[in-house]
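*Asks:* Pasting the sequence and the predicted model now:
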Amino acid sequence: MKLPEPDATEVERDIAIHIFTASAALVGVCLTVISIVGRITVGTKIHRLEDDLLAVDAMVFLVSCLLSYGALRVRTKRRMHRLETAADIVFIIGLCGLVLACGLIVWTVV
């Protein structure tokens, strides 16, 4: 017995839901790492590039979260596709920034 293939709109909506939840979680991850890095450098007056990068990255994930939320709320397929694509691109940029910040933290703490 073959299961019915999902509609393209359903697949895009599913992707938007995943981007929405992952982006919201990663905003929290960025804020948590900022506070942990702040604890590590307590007592020093070193301005850390990692803090700034993670703060910007949290905002990037917030934009991705808002775009995917917009994709879930619109009624037309064309607009939903555009918003979902934009959310996807912004999410990937945020992931790259997070990896860069993690690399900076590892190589400057050691």
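*Replies:* Nice, I can see it. This structure is a prediction, so every number in the text was calculated from the model and none was measured. Numbers count the residues shown, from 1 in each chain.

*Asks:* From now on I want contacts and neighbour counts done on CA atoms only, so please keep to that.
*Replies:* Noted.

*Asks:* excluding its backbone neighbours, what's nearest residue 82?
*Replies:* Once flanking residues are discounted, residue 82 sits nearest to residue 71: 7.9 Å by CA to CA, 6 or more residues apart in numbering.

*Asks:* From the contact counts, what lies against the strand or helix carrying residue 88?
*Replies:* Remark: residue 88 resides in helix 77-109, with elements defined by DSSP states H and E. When contacts are defined as 3 or more CA pairs under 8 Å, 6 or more residues apart in numbering; DSSP states H and E, helix 77-109 sits against helix 8-40, helix 49-73.

*Asks:* could I get these as CSV with mean neighbour count?
*Replies:* What follows is the helices and strands packed on helix 77-109, written out as CSV (neighbours: other CA atoms under 10 Å):
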stretch, mean neighbour count
helix 8-40, 16
helix 49-73, 21
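
*Asks:* Throw those into a markdown table and include distance to residue 87, thanks.
*Replies:* Shown next, in a markdown table, are these (distance: least, CA to CA, whole Å):
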| stretch | distance to residue 87 |
| --- | --- |
| helix 8-40 | 7 |
| helix 49-73 | 5 |
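
*Asks:* looking at those, which is closest to residue 110?
*Replies:* helix 8-40 (11.9 Å; CA to CA).

*Asks:* Can you give me the buried ones in the helix holding residue 88?
*Replies:* Neighbour counts over helix 77-109 (16 or more other CA atoms under 10 Å) mark 80-81, 83-88, 90-91, 94-95, 97-98, 101-102, 105 as buried.

*Asks:* Put this next to the previous one:
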Amino acid sequence: MDTNNTHKTKCDLNLEEDVSIHIFTASAAMVGVCLTVIGLLRVALTIRGGVTLADDMLALDAFLFLASCILSYFALRTRSSRRMHRVERWADSIFITGLVLMVSVCAIIVYEIV
């Protein structure tokens, strides 16, 4: 019976590590997406003229994804499972906040450019 509890704990730790890896890779990719869209917006605004709040929001969004990426990296590097879980939770919350902001930026882009 003890081996089941030990095995379950190892599985839980592996699952938490998997979540941290996914947050790490996805948030790093999202920083690149934010930078790409900022560049595209700058080109579109130069051609069309005008100012938008979307690129400023995307810059903030890139920093949120960067913070999430760094926190998930630290969650992967820490030895304490309790600390790892806490840091991972922060990374996850910041990542979700960044996604919500990204959707808001999408709505702004759609209704300002059209």
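*Replies:* Thanks, I have it. Predicted model only: the values in this text are computed from it and were never measured.

*Asks:* And the TM-score, once the two are fitted together?
*Replies:* Superposed pair, TM-score by TM-score structural alignment, normalised by the length of the first structure: 0.92. Supporting alignment: 106 aligned residues with a CA RMSD of 1.3 Å.

*Asks:* so the residue nearest to residue 82 of the first structure makes contact with residue 86?
*Replies:* No. The pair residue 71 of the first structure / residue 86 is not scored as a contact, 9.5 Å apart, by CA atoms under 8 Å.

*Asks:* List the contacts of stretch 102-110 of the second structure.
*Replies:* 53, 54, 57, 58, 61 (CA atoms under 8 Å, 6 or more residues apart in numbering).

*Asks:* likewise stretch 71-88 of the first structure?
*Replies:* By CA under 8 Å, 6+ apart, stretch 71-88 of the first structure touches 9, 12-13, 15-17, 19, 63-68, 70.

*Asks:* follow-up on the earlier one: which one of the contacts of stretch 102-110 of the second structure is nearest residue 30 of the second structure?
*Replies:* Distances from residue 30 of the second structure to the contacts of stretch 102-110 of the second structure, taken by CA to CA, are shortest for residue 61, at 8.8 Å.

*Asks:* For the closest one, give me its contacts.
*Replies:* 31, 34, 98, 101, 102.

*Asks:* Give the aligned equivalent of the last one in the first structure.
*Replies:* When the structures are aligned by TM-score structural alignment, the residue of the first structure matched to residue 102 of the second structure is residue 98.

*Asks:* Residue 34 of the second structure pairs with which position in the first structure?
*Replies:* So, by TM-score structural alignment, residue 34 of the second structure is matched to residue 30.

*Asks:* can I assume its match is in contact with residue 54?
*Replies:* Yes. Look at residue 30 of the first structure against residue 54 with CA under 8 Å: they come within range, at 5.6 Å.

*Asks:* how about the contacts of residue 61 of the second structure, which pair is most distant?
*Replies:* It's 31 and 101 that sit farthest apart of those, by CA to CA, at 12.8 Å.

*Asks:* Please report how far residue 53 of the first structure lies from residue 4 of the first structure.
*Replies:* Here the criterion is CA to CA, to the nearest Å. By it, residue 53 of the first structure lies 45 Å from residue 4 of the first structure.

*Asks:* before we move on, what about residue 81 of the first structure?
*Replies:* 22 Å.

*Asks:* Equivalent analysis for residue 11 of the first structure, please.
*Replies:* 13 Å.

*Asks:* ok, now residue 95 of the first structure?
*Replies:* Taking CA to CA, one finds residue 95 of the first structure at 33 Å from residue 4 of the first structure.

*Asks:* looking at the alignment, what does the residue nearest to residue 82 of the first structure pair up with in the second structure?
*Replies:* For residue 71 of the first structure, the residue aligned by TM-score structural alignment is residue 75.
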